[in-house]
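This is a predicted model, with the sequence first.
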Amino acid sequence: MKDTQILSTFQEWPPEPVASAAPPAPLFNACQVGVALRAVLFVELVVAVAALFGTANFFDWLIRLSLYTGGALPATVIWLVVACAARRPLLRLPPQGQYVAAIVLGALSGLYGCGLLVMSGLLEAPPWLASAASGALLAGSGVGALALRERGKTPAATTARLAELQSRIRPHFLFNTLNSAIALVRAEPARAEALLEDLSDLFRHALADQGESVTLAEEIALARHYLEIEQVRFGERLRLEWALDPAADAARLPPLLLQPLLENAVRHGVEPSAEGAQIRISTQRRGSNVVIKVTNTVPAGPGAQGHGVALNNVRDRLRLLHDVEGQFRHVLKDGVFQVRIEVPA
């Protein structure tokens, strides 16, 4: 019996690399905008409450709040800047070491804020010890809260990952692809081989542990595999348009983020319409951000309202990775559905 071209699509899997010791997990990431905003709001809230002690009226409280803020806000900013700049050295420390370093830095930042008030002539008897203790206490409390938040992201990320995998490995998609390959085996064996190779690459990425994030370029490459599979199935009914900016390729995304969006575009745009639909994928770098758009026409109308599981999953996974820096919006207008994603470049 002679081997056919189809057999060449089955490739030997490389041996699993020996897992190395995982680096210590970061307790917090002071470089994220969301973390910085939460730290500033937390310190300002504590300062506002502390200013209530010993005040006779609202104006007295306002004056105290202004004085305390003049020392606390610069101290908080310098803590965030130094913690962000020293992120790599901090990652080499165990969690306990990171915690101690954050507290020591908080004490030094408290002394820095007190020194600013002394140099400005606003304090006659500077409370150096109290400032250092307050800075250490606030830093310890803040880092503890951020550490709990990072720890809480793990089950949330696991849940989102499982939901994403379930949405990727849909039996009907696998059956449709295999049926398309079977139909091509005798008439066009080369196309059948390419189809199975695309399917293999798609499932290999879906089942592999790719870590927390991948590049936009990798997501686009995987999207091409998926759409090439669907192109075989729908032919001219699936009309594709790409508008890709190479400057945006390095942006980080959760693995398989674009996949559910493209499946939605095929399922709600191409499948229900006899004439098919157009799908447009665009990327663009705008300053320090990257904008990604997935747009599809809906010739057959919006149809029945879905549960929005795929869209919610994409939004949740984007928030887990980029916090407030990741933006996700979608809209259906005049027979066109568009998803817009914005992430740091």
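The structure has been received and is ready for your questions.

can we go C-alpha only for contacts and neighbour counts from here?
Will do.

Quick one: residues contacting the nearest residue to Ala223 once chain neighbours are set aside.
Of all residues not flanking Ala223 in the chain, Gln259 sits nearest, at 6.4 Å (Cα to Cα, 6 or more residues apart in numbering). Residues near Gln259 by Cα atoms under 8 Å, 6 or more residues apart in numbering: 168, 223, 226.

can you tell me which helix or strand the second one belongs to?
Using DSSP states H and E, Ala223 falls within helix 216-234.

And that helix, what does it pack against?
helix 171-185, helix 189-207, strand 252-253, helix 258-265 (3 or more Cα pairs under 8 Å, 6 or more residues apart in numbering; DSSP states H and E).

So which bits of the very next helix or strand once past the last one are buried?
Remark: after helix 258-265, the chain's next helix or strand is strand 277-286, criterion DSSP H and E. Taking 16 or more other Cα atoms under 10 Å as the neighbour-count basis, strand 277-286 is seen to contain the buried residues 277-285.

Next: stretch 64-73.
By 16+ other Cα under 10 Å, the buried positions in stretch 64-73 come out as 64-65, 67-73.

Please work out which residues outside that stretch touch it.
40, 43-44, 47-48, 51, 110, 112-114, 116-117, 122.

hmm, try it at 6 Å
48, 51, 113-114 (Cα atoms under 6 Å, 6 or more residues apart in numbering).

burial count for Arg239?
15 (other Cα atoms under 10 Å).

That one is in contact with Gln278, isn't it?
Yes: here Arg239 reaches Gln278: they are 4.6 Å apart, a contact under Cα atoms under 6 Å.

and Ala136, which of the helices and strands packed on helix 216-234 is closest to it?
When the helices and strands packed on helix 216-234 are compared by Cα to Cα, strand 252-253 sits nearest Ala136, at 34.0 Å.

Gly54 and Asp60, how far apart?
Using Cα to Cα, to the nearest Å, one obtains 9 Å as the distance from Gly54 to Asp60.

list residues touching both of those two?
Counting by Cα under 6 Å, 6+ apart, Gly54 and Asp60 have no contacts in common.

So between the two, which is more surrounded?
Asp60 (13 against 10).

Put this next to the previous one:
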Amino acid sequence: MAFNPTMQAIDAKELIPDLCQVRSLLWLVLFSEALVIVLILLTSGVQYFSWDSFGLLSFYVQWVGLLSAASLCRLRLLLPPLTLNQLTFLSFVLIQLVNFLMSTLTLYVLNYVMLEDYGWDWIIRNQLVSAILGALLLHYFYVQMQNRLHARSELQSRVQALQSRIRPHFLFNSMNIIASLIHANPDKAEQAVEDLSELFRASLKMAGTETSLHQEIELCKKYINIEQLRLGQRLSVDWQVHTSLQASIPLLTLQPVIENAIYHGIAPSEHGGEVSIEIKALQNRLHIYVSNPVCLNTHQLNEKGNQMALDNITHRLQALYGHDARVDTEQTEERFTIHLSYQQTVPSES
């Protein structure tokens, strides 16, 4: 396990996962019990499996594992950014210290309370086993961190490409609308230029940037205002917001969903239709529904591009809010609905 001592300082949370979560603790307990069973089988075999040794060793290993997890969980919150070498060294020393204290306590209990004959070689053996397992564990953390950073780098590249791309037809149509309004309605032309500049400014911000739901909605309304100038009465939008506007959302997440709804459901239709947007929070989970009419003659043509945009949004949500973030779609004969949901600390509906 080769570490670069000149690596820039990183946050402890990057290397050490959150071991205080229930799922992490469950896997730690199961792994510890599996390790105990392997050790007992190696020393006594199946026929002479010692349940006394199994109980004693399970008690010791579980306490070492749980205390080490609790210590690392606390360490990741308290440490300032350090180099990878420093973080690894401190984590390794902490695991060894917890193991030594538990070994010493267990040795005292065995020798002076239970009158068993265990010597210091037992502590040395435990420290060697702990050193090997600790090194393997930290190497696993390192590999997981590298995978996360690599995935994050790829995601940021994809998101940056998505954010920096504005459909040419939208840009050209917007410029033509502005040009036609300069003499007929200068105020509307000026407002359209301001709205377009806000969209460009947002698309140039750093990939993965979070913003408030209020700011994202305002950005979407600026986009809709421009499309309204082009589509006129063919486009109507129904907003239903039933949650806190301070909830966080990745920048330019809702806007491309609405853009898809207009591009696939409203623009191809001679009579247009209504885009319905509903946002609510249930049990600390944010739900966003965007619904548009189904235009059957262009559905197959635009299906691939629509799916690419949805995949990008899914990856962005999961990168920020975990793998339980979801982007689902539902289509009936008349409506196509996109449902975004992810865990958020926002007030729930009463």
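Perfect, thanks for sending it. Predicted, not measured: the structure shown is a model, and the values here were computed from it.

Overlay them and tell me the TM-score.
The TM-score (TM-score structural alignment, normalised by the length of structure 1) is 0.75; 321 aligned residues with a Cα RMSD of 4.0 Å.

on that earlier part again, what's the ChimeraX syntax to select whichever of the contacts of stretch 64-73 of structure 1 are buried?
To isolate in ChimeraX the members of those that are buried, counting by 16+ other Cα under 10 Å, one can use:
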select :48,51,113,114
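
picking that back up, most neighbours, which of the contacts of Gln259 of structure 1?
Ala223 (22 neighbours).

Distance of whichever residue in structure 2 pairs up with that one relative to Arg158 of structure 2?
Aligning on TM-score structural alignment places Ala223 of structure 1 opposite Cys220 in structure 2. Using Cα to Cα, Cys220 of structure 2 is found at 21 Å from Arg158 of structure 2.

Equivalent analysis for Ser130 of structure 2, please.
From Ser130 of structure 2 over to Arg158 of structure 2 the distance is 42 Å, taken as Cα to Cα.

More neighbours: which of these two?
Ser130 (20 against 15).

Please tell me how far that one sits from Ile95 of structure 2.
8 Å.

which residues of structure 1 fall in helices?
Assignment of helices within structure 1 using DSSP state H yields the ranges 33-50, 58-85, 87-91, 95-119, 128-168, 171-185, 189-207, 216-234, 258-265, 309-322.

tell me, how many neighbours does Phe28 of structure 1 end up with?
Counted with other Cα under 10 Å, the neighbours of Phe28 of structure 1 add up to 25.

and it, what pairs with it in structure 2?
Match for Phe28 of structure 1 (TM-score structural alignment): Leu15.

quick one, what contacts its match?
By Cα under 6 Å, 6+ apart, Leu15 of structure 2 lies in contact with 141, 145.

what's the neighbour count on Leu149 of structure 2?
Neighbour count for Leu149 of structure 2, taken as other Cα under 10 Å: 13.

What is the aligned counterpart of it in structure 1?
In structure 1, Leu149 of structure 2 lands on Arg151 (TM-score structural alignment).

One more: Leu204 of structure 2?
Alignment note: Leu204 of structure 2 maps to Leu207 in structure 1; criterion TM-score structural alignment.

Next, count neighbours for the residue nearest to its match when sequence neighbours are not counted.
Closest residue to Leu207 of structure 1 apart from its sequence neighbours, by Cα to Cα, 6+ apart: Leu165 at 7.7 Å. For Leu165 of structure 1, the neighbour count with other Cα under 10 Å is 14.

How about the one 10 residues further on?
Around Phe175 of structure 1 sit 11 other residues, with neighbours defined as other Cα under 10 Å.

In structure 2, what residue corresponds to it?
Aligning on TM-score structural alignment places Phe175 of structure 1 opposite Phe172 in structure 2.

residues contacting its match?
Taking Cα under 6 Å, 6+ apart as the definition, Phe172 of structure 2 has no contacts.

re earlier: among the contacts of Gln259 of structure 1, which recur in structure 2?
Retained in structure 2: 223, 226, out of the contacts of Gln259 of structure 1 (criterion both residues aligned by TM-score structural alignment, their matches' Cα atoms under 8 Å).

The nearest residue to Leu216 of structure 1 once chain neighbours are set aside: neighbouring residues, count only.
The shortest distance from Leu216 of structure 1 to any non-neighbouring residue, by Cα to Cα, 6+ apart, is to Asp249 (5.0 Å). Asp249 of structure 1 has 19 neighbouring residues, counting by other Cα under 10 Å.

Then Thr332 of structure 2?
Thr332 of structure 2 - counted by other Cα under 10 Å - has 9 other residues nearby.

now Gln21 of structure 2
10.

before we move on, what about Gly305 of structure 2?
If we define neighbours as other Cα under 10 Å, then Gly305 of structure 2 has 10 of them.

Report whether it is found in a helix, as I expect.
Yes: membership of Gly305 of structure 2 in a helix is supported by DSSP: H, G, I helix; E, B strand; the rest coil.

Whichever residue in structure 1 pairs up with Leu87 of structure 2 and Val81 of structure 1, how far apart?
Aligned by TM-score structural alignment, Leu87 of structure 2 pairs with Gln98 of structure 1. Noted for Gln98 of structure 1: a distance of 16 Å to Val81 of structure 1, by Cα to Cα.

And those two? Which one has more around it.
Neighbour count, other Cα under 10 Å: between Gln98 of structure 1 and Val81, Gln98 has more, with 22 against 15.

Could I get the contacting residues of that one?
Taking Cα under 6 Å, 6+ apart, we find Gln98 of structure 1 in contact with Leu90.

what about it, distance to Arg151 of structure 1?
15 Å.

Equivalent analysis for Ala277 of structure 1, please.
Ala277 of structure 1 is 43 Å from Arg151 of structure 1, by Cα to Cα.

Fine by me, we can end here.
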